[in-house]
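Trainee: Sequence and predicted structure, then a few things I'm wondering about:
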Amino acid sequence: MSSTSAPPTDGWDASTRIGVVVPHADVGPEAELQAMAPASVSVHGSRIHFAAMRAGGEMDEKIPHDPVRAFVEPPFLDQAVELVAASPLHALTLGFTSSSYVLKAQGEQALYQRLAPFTRGLPITGTTRAARAAFHALGAHRIAIVNPPWFDDTLSGQGADYFREFGFDVVHHGPCGLPSNQKAITPDNLSAWIRTTVAPHRPDAVLVAGNGIRAVGTIRPLEEELGFHVITANQVILWHALHLADAAHLAADITDYGHLFTATPKDGHA
């Protein structure tokens, strides 16, 4: 089965159905998830207005921190999760990275606990939770984090602190030096940044954070060239959601998007 096969016509007859909650104008998560997913997996979204995103889906040059926190505060996120969970799904994901950076480990745990009554018992994950599971599954301890250019240095530092709370050695982090425009980030210029700026730090794995970055096209070429694992925000939530949905066998069908899809979450990190 090819990972690029067309999905079922409306998605509801797919054998595995994943819901994703994203900012209102961010098409990146749904587009990348469906591009990677086998034909038997469908993706269904719910959207929340995000004040840092301008009309037309463009991000601010540097996103303000208050909306990042407000995105995960009740009642809007709770309502969005409840709405998408009312559909016949198998797992839920949050397609948003920076809020976990701001919440830190304890705040993120409290967030998932708060959302539990709205999930209809469905398993739920998000970018940072899935990334942690991915690092453990890949045996990666020395990690690098490539953040979107619309994250400022403070937000990037909070992301590094988040992963350090879980015992990872963050050998490099920072906003990538590319235009702060979702449409201007390409596999070529993103790969060049990782090759020249990140690779010299010799991480076990690099996370391209930020679900708004279209990054999955960099994964396989960079892994083959650089010899370390490359994971991205949308790749990890698909991988983790498939395992949480008891559809690990479908992850094995995804052959073009990195070593992660051959890995299994470790006990206690699923």
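Mentor: Sure, I can see it.
Trainee: Every contact and neighbour count from this point should use C-alpha atoms.
Mentor: Fine.
Trainee: For the strand or helix carrying V236, report the contacting residues that lie outside it.
Mentor: Assigned by DSSP states H and E, V236 belongs to helix 233-244. Residues from elsewhere that reach helix 233-244, judged by CA atoms under 8 Å, 6 or more residues apart in numbering: 18, 29, 32-33, 36-37, 91-93, 95, 97, 123-128, 130-131, 133-134, 207-211, 216, 248, 250-251, 257, 260-261, 264-265, 270.
Trainee: Just those: which are in strands?
Mentor: In strands, defined here by DSSP state E, the members of these are I18, A91, L92, T93, I124, T125, G126, L207, V208.
Trainee: Show me the residue sitting in the middle of this structure in space.
Mentor: A233 (2.5 Å; CA atoms, centre = their mean).
Trainee: separation between it and R129?
Mentor: 10 Å (CA to CA, to the nearest Å).
Trainee: repeat for G177
Mentor: Taken as CA to CA, the span from G177 to R129 is 25 Å.
Trainee: Who has more neighbours out of these two?
Mentor: For G177 versus R129, neighbours defined as other CA atoms under 10 Å are more numerous around R129 (22 against 15).
Trainee: Check it against this one:
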Amino acid sequence: MDSTPPFSTTRIEGQFEPDQGPGKHRIGLIVLSNDYVTERDFVNLRPSDDVTIFASRIRNTQSCSIETLPQMAPHISDAAALLVPEGRLDVVAYACTSGTIAMGYDTVCERIHAVRPGAKVVTPITASLAALDGLGAHKLAVLTPYTDDVNQIIAHHLTAHHKEICAFTSFHIDDNEVMAALPPDAIYQAALEADRLEAEALFISCTAIRAVDVVEQIENAIGKPVVTANQAMIWQALRLAGCAAPIAGYGRLLHHATPW
């Protein structure tokens, strides 16, 4: 005979009204499977606990090339669908600069809106162009980690959007693991070499590198605005989510409390 006493619990009888859950401003983030940096940057640069980041991963190859980048397109909807499926999102950010260009911004939007029709879409390149426009920067010095097949599509995209490239400097890396392992000090030194007197701003492409760590130091050294992929993506995502709080220590772009 089973002598185990019957299981029972005490039911809470008091009434409660559900709130909206965590995060007044909610940002969904699609991060490449081998990206070590972007999710960290988004969390570190949140201006307050009112901003909540929900991240999902998308399959990506180790090599970064114009052949491999478009291979992510079929997986974007699946990654977006994993972002708190029943919850509200203000913005979905797709965290690949070169991938957005290789696939096309419209393709990225279409794949995200297939499962998140109400969310605003942010990408690193569209955010960077908006940031550069807001800063009044037309003539650019450009720094990337990419090999020249990818550099070429970056340059073409910038010039197609009415930017003049004064100089284009690159680490010539095609391995995403190596990109993530670039020390911030190496990025800082490369940025000083990449700058040109006639450039109105320095643009540092790629979400996989730790450029955000040294953006303020670079600006102080060269005396002009610096826009990085993650910094710009965070800036635009926050503003589209309704949060325009200034963030100190990460370049003059984030010092602005209001959107342009």
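Mentor: All right, it came through fine. Predicted, not measured: the structure shown is a model, and the values here were computed from it.
Trainee: neighbours around the equivalent of V150 of the second structure over in the first structure, how many?
Mentor: Matched by TM-score structural alignment, V150 of the second structure corresponds to L155 in the first structure. By other CA under 10 Å, 23 other residues sit near L155 of the first structure.
Trainee: Next, the contact list for L155 of the first structure, please.
Mentor: H65, S98, Y101, V102.
Trainee: State the helix or strand in which it lies.
Mentor: helix 153-165.
Trainee: Which position in the second structure pairs with R142 of the first structure?
Mentor: By TM-score structural alignment, R142 of the first structure lines up with K139.
Trainee: Please apply the same query to A14 of the first structure.
Mentor: Looks like A14 of the first structure aligns to G23 there (TM-score structural alignment).
Trainee: A helix includes that match, no?
Mentor: No. Per DSSP: H, G, I helix; E, B strand; the rest coil, G23 of the second structure lies outside any helix segment and is coil.
Trainee: any idea how far R40 of the second structure is from it?
Mentor: 18 Å.
Trainee: residue ranges for the helices of the stretch 51-200 of the second structure, please.
Mentor: Counting by DSSP state H, counting those that start in this stretch, the stretch 51-200 of the second structure has helices at residues 76-81, 97-103, 105-113, 124-134, 148-160, 176-180, 184-194.
Trainee: Now that we have those helices, can you turn them into CSV and tack on distance to F168 of the second structure?
Mentor: What follows is the helices of the stretch 51-200 of the second structure, written out as CSV (distance: least, CA to CA, whole Å):
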stretch, distance to F168 of the second structure
helix 76-81, 30
helix 97-103, 15
helix 105-113, 23
helix 124-134, 16
helix 148-160, 8
helix 176-180, 18
helix 184-194, 7
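Trainee: about what we covered before: what number of residues lie near the match of A14 of the first structure?
Mentor: 15.
Trainee: P88 of the first structure touches R17, doesn't it?
Mentor: Yes. Taking CA atoms under 8 Å as the definition, P88 of the first structure is a contact partner of R17 at 7.4 Å.
Trainee: higher neighbour count, these two?
Mentor: Neighbour count, other CA under 10 Å: between P88 of the first structure and R17, R17 has more, with 22 against 12.
Trainee: Looks like the more buried one contacts A85 (just checking).
Mentor: No. If you go by CA under 8 Å, R17 of the first structure and A85 don't touch, sitting 10.8 Å apart.
Trainee: circling back: unless I'm mixing things up, the match of A14 of the first structure is touching F54, no?
Mentor: No. Using CA under 8 Å, G23 of the second structure is not in contact with F54; the gap is 10.1 Å.
Trainee: Which part of the second structure matches stretch 220-240 of the first structure?
Mentor: Across the second structure, the stretch matching stretch 220-240 of the first structure (TM-score structural alignment) is residues 216-236.
Trainee: circling back: could I get the contacts of L155 of the first structure as a markdown table with distance to L138 of the first structure?
Mentor: Listed next are those as a markdown table, based on distance: CA to CA, whole Å:
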| residue | distance to L138 of the first structure |
| --- | --- |
| H65 | 31 |
| S98 | 23 |
| Y101 | 22 |
| V102 | 26 |
